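**Student:** starting from these lines, generate the structure:
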Amino acid sequence: MLTGSLVALVTPMDVNGEIDFPTLRKLVDWHIEQGTNGIVAVGTTGESPTVDVEEHIAIVRAVVEQAAGRVPVIAGTGANSTREAIHLSNKALEVGASFGLSVVPYYNKPTQNGLYQHFKSIAENTALPTLLYNVPGRTACDLSNETALKLAELPNIVGIKDATGNLERAAELVKNAPKNFAIYSGDDASTLPFILIGGHGTISVTANIAPKAMSEMCAAAAAGNIAKARAINDTLQGVHRHLFIEANPIPVKWALEKMGKIQAGIRLPLTRLSENAQPTLLTAMNEAGIH
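**Tutor:** Presented below is the predicted three-dimensional model:
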């Protein structure tokens, strides 16, 4: 089972919004050097809503090629169209992804039965192992624990990213899920307690700018070294919070730009971090020793 800190990787772009593949490859190398345990390519943090299918698969291919087997690559394969999600899953498998991360369908608000049938259809029509992704704050649709646990019984549904930030729900998943079903936090601020109650790791936005710290914090928490894990997490609390001062990935792309890691590119309808928000995030970065 894949454990630890998995980065929800941004998609670097130039000032015109074109994908910057050389920088993408450099980010992959940097994350591996810093101890990141897995890389999520073209998830929602990677601006999946604004890249077309050809770009989407090209990004996954580039990340797989650059990772070269050093860490697993999880491809964002979600869509609010079941057919599109299946297509993306099969294409990601073709270019070498190890897993797919499939978000709860957004906007069309299916019933729990619709969600079950959606993910069941994906599982039955691709050989790519699939992780569920529940983020009701962004999708306007909540995958219930009951439905998630029912899906966990399917052979090709292998885990879930739970971005609810609700530790009571997480504890229920940990208690009742099959032993080999991976449960990841999708909320950086609650990742530490999430792991301490039995979660297997995190799919993290913070790891974009603090990969070593997130990896070490997850490892310490999993090993039961609460003092070390808490000390690391304490330095990151401001970053966890203020990376969402505007809609993700606006703040994290600005932070990476300030660090000299990427160019100032982002696609509409997202825009560069507002000037009023920049000092707040910069202060949090400085407090965490991120430069």
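
**Student:** hey, let's count contacts and neighbours off CA atoms from now on
**Tutor:** Will do.

**Student:** tell me where this structure has helices.
**Tutor:** Under the criterion DSSP state H, helices of the chain are mapped to 21-34, 53-67, 82-94, 112-124, 136-139, 145-151, 167-176, 191-196, 211-222, 226-242, 250-258, 278-287.

**Student:** adding mean neighbour count and distance to residue 103, write the ones you listed out as JSON lines.
**Tutor:** JSON lines is the format used below for these (neighbours: other CA atoms under 10 Å; distance: least, CA to CA, whole Å):
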{"stretch": "helix 21-34", "mean neighbour count": "18", "distance to residue 103": "23"}
{"stretch": "helix 53-67", "mean neighbour count": "20", "distance to residue 103": "15"}
{"stretch": "helix 82-94", "mean neighbour count": "21", "distance to residue 103": "9"}
{"stretch": "helix 112-124", "mean neighbour count": "18", "distance to residue 103": "10"}
{"stretch": "helix 136-139", "mean neighbour count": "14", "distance to residue 103": "8"}
{"stretch": "helix 145-151", "mean neighbour count": "17", "distance to residue 103": "12"}
{"stretch": "helix 167-176", "mean neighbour count": "16", "distance to residue 103": "17"}
{"stretch": "helix 191-196", "mean neighbour count": "24", "distance to residue 103": "19"}
{"stretch": "helix 211-222", "mean neighbour count": "23", "distance to residue 103": "23"}
{"stretch": "helix 226-242", "mean neighbour count": "18", "distance to residue 103": "21"}
{"stretch": "helix 250-258", "mean neighbour count": "22", "distance to residue 103": "20"}
{"stretch": "helix 278-287", "mean neighbour count": "17", "distance to residue 103": "27"}
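
**Student:** for the comparison step, fold the sequence that follows:
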Amino acid sequence: MKEPLFTGSGVAIVTPFTKETVDIAALRRLIDFQLENHTDAIIVCGTTGEASTMSYRERMRTVEFCVEYVDGRVPVIAGSGSNSTENAVALSRDAERAGADGLLVVTPYYNKATQKGLVRHYQVIADAVHVPVILYDVPSRTGVAMAPETYAILAEHPNINGVKEASGNFSNIQKTRSLCADDLFIWSGNDDEAAAICMLGGKGVISVVANILPREMHDLIQLCLSNDFAAAGQLQLELKDFCDAMFCEVNPIPVKTALNLLGFDVGPLRLPLCEPTEASLARLRKVLSDYHLPVLS
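**Tutor:** The predicted structure is shown next:
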């Protein structure tokens, strides 16, 4: 019987950069902030971590540092997806060697694989490792969506633990739950859908907003897991404006900008991502102020 890799709020943590490379000292401060505020898992080198602009060496060093520094206090899950199955296998094996507790593997972008191709892609990756694999369905970024029937096939693999669902397709999510039950666990990949997905049996969220509001996202999921959906729904509504602001431009532009506004000094975005517009910057300043967070002048 499968057990979820984690339950609760896992942060899709940003990667702090200097002009040249990963800022390990700043990453240490971010991890401290997360653990002090009860984040339930650290997801490193994902979309929010700008992994697609990092060198192979940078990615592995970042995973290794997170594993060493977290030291078993919560699971560390490494992003290891690629649009090349061979590259995804190499990334996944190296992340496992680095000590990652699990892997987050996005659907292969640009290729627009068929459902048959997606099954083969994920089975090859899962066969190559011994740690749990979380699938990642985010069609708005990849151009391909996972079908519930595809999930049902992949759920038969002992190393495939679940899916980060960011499709926004609640009909498919319900069908997936019906087909897979607890052979495939579901985490929300959209902060503003976390409570709703938990109500359908989800195990939590892999969160962008938790970079800034880790305790609130942890508390939201704990309310869900305690079946207090009235209180969870109220908190979800209270977080709605904040969630929307964190996606006023493509992730991770807003959240990384917000962290810098709060003094976390996470450095620049890497091209092709760039600084937000003046209108977005003003919106971020306002929402941080509205939530009583200490914005730098």
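
**Student:** quick revisit: okay, the helices of the first structure in CSV with distance to residue 1 of the first structure next?
**Tutor:** Putting those into CSV (distance: least, CA to CA, whole Å) gives the following:
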stretch, distance to residue 1 of the first structure
helix 21-34, 18
helix 53-67, 18
helix 82-94, 18
helix 112-124, 18
helix 136-139, 26
helix 145-151, 18
helix 167-176, 14
helix 191-196, 14
helix 211-222, 13
helix 226-242, 21
helix 250-258, 28
helix 278-287, 32
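
**Student:** to residue 105 of the first structure, which of those lies closest?
**Tutor:** The minimum distance between residue 105 of the first structure and these falls on helix 136-139, with 6.7 Å, by CA to CA.

**Student:** how far away is residue 94 of the first structure from residue 125 of the first structure?
**Tutor:** 14 Å (CA to CA, to the nearest Å).

**Student:** err, residue 158 of the first structure, not the other one
**Tutor:** From residue 158 of the first structure to residue 125 of the first structure the distance is 15 Å (CA to CA).

**Student:** cool, residue 56 of the first structure as well?
**Tutor:** 20 Å.

**Student:** same question, residue 32 of the first structure
**Tutor:** For residue 32 of the first structure, the distance to residue 125 of the first structure - CA to CA - is 32 Å.

**Student:** residue 7 of the first structure too?
**Tutor:** 27 Å.

**Student:** and those two? which has more neighbours close in?
**Tutor:** Between residue 7 of the first structure and residue 125, counted using other CA atoms under 10 Å, residue 7 has the larger neighbour count: 30 against 15.

**Student:** list the contacts of the more buried one.
**Tutor:** 36, 38, 39, 40, 202, 203, 204, 205, 206, 207, 208, 211 (CA atoms under 8 Å, 6 or more residues apart in numbering).

**Student:** what does it align to in the second structure?
**Tutor:** Alignment note: residue 7 of the first structure maps to residue 11 in the second structure; criterion TM-score structural alignment.

**Student:** do you know how far its match is from residue 216 of the second structure?
**Tutor:** 12 Å.

**Student:** please apply the same query to residue 234 of the second structure.
**Tutor:** Taking CA to CA, one finds residue 234 of the second structure at 12 Å from residue 216 of the second structure.

**Student:** residue 98 of the second structure too?
**Tutor:** Taking CA to CA, one finds residue 98 of the second structure at 30 Å from residue 216 of the second structure.

**Student:** residue 86 of the second structure now?
**Tutor:** 39 Å.

**Student:** before we move on, back to that, so what sits against both of residue 11 and residue 216 of the second structure?
**Tutor:** Joint contacts of residue 11 of the second structure and residue 216 (CA under 8 Å, 6+ apart) are residue 210.

**Student:** contacting residues around residue 226 of the second structure?
**Tutor:** By CA under 8 Å, 6+ apart, residue 226 of the second structure has no neighbours at all.

**Student:** which residue lines up with it in the first structure?
**Tutor:** Under TM-score structural alignment, residue 226 of the second structure pairs with residue 223 in the first structure.

**Student:** please tell me how far its match sits from residue 32 of the first structure.
**Tutor:** In terms of CA to CA, residue 223 of the first structure sits 21 Å off from residue 32 of the first structure.
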